[in-house]
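# Got a sequence here, can you model it:
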Amino acid sequence: MSLTSALTSAMSGLRAASRGSEIVSSNIANANTPGYVRRTLSISSDTGGGAVGVRINGVVRHVDQQIINDRRLAGAETGYRSETTSALTRIEDLIGTPDSAGSLAARVADFEQSLITASSRPDATERLTSVAFAAKDLAQSIATVAGGIQDARTQADRSIDAQVTRLNDALKGVETLNSRIVASNASGTDIAALQDQRQQLIDEISEMVPVRTVPRDHGAVALYSTGGAILLEGRAVEVGFDPANTVTPYESIGDGTLSGLTLNGVSINTSSANGRLHGGTLGAQFEIRDEIAPAAQAQVDAIARDLIERFEDSAVDPTLAAGDAGLFTDEGNPLDATTELGLATRLSLNALVDPDQGGETWRIRDGLGAAAPGDAGESTLLIALTDVLGATRTQASGSFGPSPLSVEGVVASLSSQIGTDRLREDRQLSFANAQFTELTQIELADGVDTDAEIQNLMILEQAYAANARVISTVDEMFDTLMRI
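All right, here's what the predicted structure looks like:
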């Protein structure tokens, strides 16, 4: 080997060692940086033109794309189950458990107890007043549950709007990074940092919508949802959504009063069964708004209907004429089965017996349609009201099954249904979270090991020193030759 060749070889070795040290230092510095991927320098022997040295081929990012894809899908499932579990927990808390004060079951029990107490002393005005307020508390509790359900739908609608904005921004970001990566590849510039940024954006997208990445030419990627929607293929799609200020029981995606999603202006399915973007936090919010909450609302409306029907029966209160409202009303009106939707939000105590509206509580004892107070010691109607509250009957609406139920039984059935759904989602959440944690650990295992990186740095320092020594030796030999 000539002195010139030795010098060239040593200089290339210095460059490789220096670049390698930079990469190792970057690995150590970013060991805890989210989204950072471990890099190594790819080198090979350079024998072109008869010279011997080190060729720097580029920087290699060490990623297992299959693990990343699986981790993203598990993360999307975790987010989805977390949102649905949270919604069911909220509804369960609104209804309450039978042993909790203020629950629907407790309100029914308080109302029944007030009727029993009043029937033992029908002449006691304060006991009749207690019945009125217990009935009013029950109606207000049912309305509060219904209102809470609609609040959950409103919050879901707002979350959808916020996530659509984030999704569009992230998709545009990936499109921009794709272009920069392609351009950098063409110019031979290092693209590792750009790839890290793109991976972080895709991770953000996958939390909202489970996606799969498909490699394209020159380092670009395409994004497809697991439901088959094209999110990015060259250009990012525009996801459209029109938020509602407040969601009411009378609005639904089915009748067009609530917005669905569009991709570049084309409407897509957002249901839990066939939704094109279902599976992440975005799909979970649609399921809460359009399926979970409306189903719970329908059950609560059925309870309100059952309560009104029981107490507007003239067989229970003979003073009621056909078409008269009973003890519980639809905002002062008798039941209209064709307008059951949203009935729970309109449920109220009849103003004739509501002290807060100037009502007279003796009507609870003598009948809502009575012209004047009757015998103060007569408890027949109070006993009838108690009996009808505890009587079992088949529900005219809702999904409570064919078995006859009392009011207490209907409330208990609803509480059980919501609790069962919540427990099922909670189990699914636990499984998804365990899977996500395990895949994350597997991914991290291929990340930066600072101990190994420090060892690599020491090896590179030795290589640098060796190449520097070669250069120094060649320089001394040139000096010797020049002095001859």
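# contacts, neighbours, all on C-alpha from now
Fine.
# could you point out the longest helix in this structure?
helix 125-187 (DSSP state H).
# Can you mark which positions in stretch 105-120 are buried?
Buried positions in stretch 105-120, judged by neighbour count with 16 or more other Cα atoms under 10 Å: 105-119.
# same question, stretch 124-136
125, 127-136.
# if we can go back for a sec, packing partners of the helix or strand following the longest helix of the chain?
Tracing the chain C-terminally past helix 125-187 and defining elements by DSSP states H and E, one meets helix 192-208 next. The contact analysis (3 or more Cα pairs under 8 Å, 6 or more residues apart in numbering; DSSP states H and E) places helix 192-208 against strand 53-61, helix 65-95, helix 125-187, helix 281-287.
# what sits up against helix 192-208?
35-37, 59-61, 72-73, 75-76, 79, 163, 167, 170-171, 173-174, 177-178, 180-181, 211, 279-283 (Cα atoms under 8 Å, 6 or more residues apart in numbering).
# Filter those down to the buried ones, PyMOL style.
Buried members of the contacts of helix 192-208, defined by 16+ other Cα under 10 Å, are picked up in PyMOL with:
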select buried, resi 35+36+37+59+61+72+73+75+76+79+163+167+170+171+173+174+177+178+180+181+211+279+280+281+282+283
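# so what's Ala445 up against?
Contacts of Ala445 (Cα under 8 Å, 6+ apart): none.
# how close does it get to Arg424?
According to Cα to Cα, to the nearest Å, Ala445 stands 32 Å off from Arg424.
# Gln455 too?
Relative to Arg424, and taking Cα to Cα, Gln455 is found at 49 Å.
# burial measure for the nearest residue to Leu73 once chain neighbours are set aside, as a count.
Distance criterion Cα to Cα, 6 or more residues apart in numbering; nearest residue to Leu73, sequence neighbours excluded, is Pro210 at 5.6 Å. For Pro210, the neighbour count with other Cα atoms under 10 Å is 29.
# which ones are touching Pro210?
72-73, 76-77, 225-226, 277-280.
# Check Leu263 too.
237-240.
# related to what we said a few turns ago, I'd like the contacts of Pro210 laid out as TSV, including distance to Arg216.
Listed next are those as TSV, based on distance: Cα to Cα, whole Å:
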residue	distance to Arg216
Arg72	20
Leu73	21
Ala76	24
Glu77	26
Ser225	16
Thr226	18
Leu277	22
His278	25
Gly279	25
Gly280	25
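# Secondary structure class of the closest residue in space to Asn69 that isn't next to it in sequence, three-state.
Spatially, and ignoring its direct neighbours in sequence, Asn69 is nearest to Arg212 (6.6 Å; Cα to Cα, 6+ apart). Under the three-state scheme (DSSP: H, G, I helix; E, B strand; the rest coil), Arg212 adopts strand.
# To compare against the first, here's the next sequence to fold:
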Amino acid sequence: MGSDLFSIGRTSLNASKKSLSTTSHNIANANTEGYSRQRVNLESATPIGEGNIVIGSGVSIKSVKRVHDQLVEENLNDALTKHQFNETRTSHLSSMEQIFNEINSDGLNKVMNRFFNSFRELSNQPENEVVRTLVRDNAQLVVEDFHRISEEITQVKSRMDKEIRASVEEINQLGTTITRLNKEIVRLENVGGETGDLRDQRDMAVRALSEFTEVKGYEAGRGEYVVNLVGWGSLVAGGSLNPLVARDVTGNKQSGSYSNEGRLEIAFEKSGKAASNLTEKKGSGSLGAIVKTRNEELEFLRDQLDEMAHSLVHITNAIHRKGFVNKKIPTDQQGNLIVRPGDPKITGINFFKEPLGKERASGNIAISDEVMDDLTNIATGLEPNSPGDNRIALAISKVQHEKLLGDGTKTIEEMYLETSSSIGLASSKAQINAEQSGGIVAQARSIKERISGVNLDEEATNMVKYQQAYQASAKMIRTADEMFDSVLEMIR
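Purely as a prediction, here's the structure:
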């Protein structure tokens, strides 16, 4: 009898001690991010048969497991993926929106209006040198603003490319962490129970990974977790990492960049070589948002700006070349113009330098050397030696209101305003989506916290309960000891 009591008391004492230890561990990690509270699972020990009766033999510790719901975990990861996509889109679109905003008196739309107005004023005073200077100065402001916006777009693209590279590095680091934890979990769980703390750390790494791109995973074997990047392939599988790589490649317009501008490519790297191109598989998460925004809205901004610059140069030059310089040109007795070899051009002069093409026109726009060097080379009339002829200046001023862009459906100003408003609309939509997805993330976190989080009041109650059980178990052992001593005394 004493032996049975000793045995039962020992199992009870051990179970209470393990439960107290687990409760203490929960309390210690109450503020540890990603920690899932742990619970000791007990079961009755195998009973012992004695004659025609069966007597219980105490309690055994079945397992120590974390309180965890994989579906809740996956829902949180999915919510984070969508939210980071919306948050990142909001951030980048907001910065792009500022590029076209008329926040001061020198915005592109305003300086273009002043440029056309100065030609309109020149049509009223074709001989006025002050007005000619104003035309050239306003044209230079247009050039500088095109250059400014073009450079800002280039800088935004450069920042996005840096973010993509940093994201790829972070994804690889998280993949390395998951691979390492996989190996540790497999090693420990093959000889023991669940490693709750390591599994929590791995879940945290997967959760961080899901902020960059959509992740789906599953447990392939005892403790090993396979991580798939949705639409791309496996990042972690078979105990090994399949890292990503970001590199510069020559692009073209069809693939989303200019032929003379480097394009960043994301690929899986195997045996030191890039595998499949992932750049166009935009995906979700913050990385997907950067790639999408860079390849779509930023390219749209560049295309629109280049079309405006190219159209302004092309139409202005086409009209300006028809006019004559504003200076006295010698004539013979019949009134024919006398033009000798080597004489400066008197007509066919471009107001702007002709760009090589539409691509990067906004970055290359410039006033022609002839106009920069000599104000009289600004043509105002269709006829030579006609001081009051204003037809060329008037025609250029009317370009402001002509529908020359978008296949003849928009003026330059309309395209500018449409471009600005479209980016603003996309930014507003992304912000609304971010607010909504942020609420979903908060809800998903709350659900996970209710299931897996540490409740200090509950743990304090458990501690008292297990402490009392421990004391009772100790008393049981003392009682068994006293009974055993009594038996020995009787024998003596």
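# TM-score for the pair, please.
TM-score for the superposed chains, counting by TM-score structural alignment, normalised by the length of structure 1: 0.84, backed by 460 aligned residues with a Cα RMSD of 3.3 Å.
# Hmm, Glu418 and Leu301 of structure 2 touching each other?
No - applying Cα atoms under 8 Å, one finds Leu301 of structure 2 not in contact with Glu418, separated by 10.8 Å.
# neighbour count winner among the two?
Neighbours per residue (other Cα under 10 Å) separate Leu301 of structure 2 from Glu418, with Leu301 holding more: 24 against 14.
# does the counterpart of that one in structure 1 belong to a helix or a strand, and which?
Matched to structure 1 by TM-score structural alignment, Leu301 of structure 2 sits across from Ala296. Taking DSSP H and E as the definition, one finds Ala296 of structure 1 inside helix 293-311.
# Mean deviation, that helix versus structure 2?
Compared with structure 2 after fitting, helix 293-311 of structure 1 deviates on average by 1.2 Å (mean Cα distance after the TM-score superposition for structure 1).
# How far off centre is that helix?
27 Å (Cα atoms, centre = their mean, to the nearest Å).
# got the angle for it vs helix 65-95?
Interaxial angle of helix 293-311 of structure 1 relative to helix 65-95 (axes from the mean of the first three to the mean of the last three Cα atoms, to 10 degrees): 20 degrees.
# Check which helices and strands helix 293-311 of structure 1 sits against.
helix 125-187, strand 328-330, helix 343-346, helix 380-390, helix 407-445.
# Tell me who's in contact with the residue positioned nearest the centre of structure 2.
The centre of structure 2 sits closest to Ser286, judged by Cα atoms, centre = their mean, with a distance of 3.0 Å. Each residue near Ser286 of structure 2 by Cα under 8 Å, 6+ apart is listed here: 81, 84-89, 211-213.
# what do you get for Gly256 of structure 2?
295-296, 299.
# Among these, name the buried ones.
Using 16+ other Cα under 10 Å, the buried members of those are 295, 299.
# Rebuild the contacts of Gly256 of structure 2 as JSON lines, extending it with distance to His310 of structure 2.
Shown next, in JSON lines, are the contacts of Gly256 of structure 2 (distance: Cα to Cα, whole Å):
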{"residue": "Asn295", "distance to His310 of structure 2": "21"}
{"residue": "Glu296", "distance to His310 of structure 2": "21"}
{"residue": "Glu299", "distance to His310 of structure 2": "16"}
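# which residues in structure 2 does stretch 138-145 of structure 1 align to?
Taking TM-score structural alignment, stretch 138-145 of structure 1 hits residues 142-149 over in structure 2.
# That stretch vs structure 1, mean deviation?
Its matched residues in structure 1 lie on average 1.7 Å from stretch 142-149 of structure 2 after superposition (mean Cα distance after the TM-score superposition for structure 1).
# what's in contact with that stretch?
By Cα under 8 Å, 6+ apart, stretch 142-149 of structure 2 touches 99-100, 106-108, 111-112, 115, 305, 309, 362-367.
# Go again with 6 Å.
108, 111-112, 362-363, 366 (Cα atoms under 6 Å, 6 or more residues apart in numbering).
# and what of stretch 32-39 of structure 2?
Applying Cα under 6 Å, 6+ apart, the contact partners of stretch 32-39 of structure 2 are 26, 64-67, 200, 452-454.
# matching residues in structure 2 for stretch 204-221 of structure 1?
Counting by TM-score structural alignment, stretch 204-221 of structure 1 pairs with residues 208-225 of structure 2.
# any idea what Glu170 of structure 2 aligns with in structure 1?
In structure 1, Glu170 of structure 2 lands on Arg166 (TM-score structural alignment).
# same check, this time on Gln98 of structure 2
Matched by TM-score structural alignment, Gln98 of structure 2 corresponds to Asp93 in structure 1.
# and what of Leu181 of structure 2?
That one, Leu181 of structure 2, aligns with Leu177 by TM-score structural alignment.
# quick revisit: Ser437 of structure 2: which of the contacts of Gly256 of structure 2 is nearest?
Glu296 (22.1 Å; Cα to Cα).
# Shouldn't the closest one be within a helix?
Yes - looking at Glu296 of structure 2 with three-state DSSP, it is inside a helix.
# Report the spatially closest residue to it, excluding sequence-adjacent ones.
That would be Gly256: by Cα to Cα, 6+ apart, it lies 8.0 Å from Glu296 of structure 2.
# I'd like to know which elements the helix or strand containing Glu476 of structure 1 is packed against.
Element membership of Glu476 of structure 1, judged by DSSP H and E, is helix 450-483. Packed against helix 450-483 of structure 1 by the contact rule (3 or more Cα pairs under 6 Å, 6 or more residues apart in numbering; DSSP states H and E) you find helix 3-29.
# what angle do the helix it packs on and helix 450-483 make?
160 degrees.
# and helix 3-29 of structure 1, which residues are buried?
Those would be 6-17, 19-21, 23-25, 27-28, for helix 3-29 of structure 1 by 16+ other Cα under 10 Å.
# and if you look at stretch 157-170 of structure 1?
157-161, 163-164, 167-170.
# what does stretch 28-42 of structure 2 give?
Those would be 29-30, 34-40, for stretch 28-42 of structure 2 by 16+ other Cα under 10 Å.
# Quick check: the farthest pair among those?
Most distant of the buried residues of stretch 28-42 of structure 2, by Cα to Cα, are Gly34 and Val40, 19.3 Å apart.
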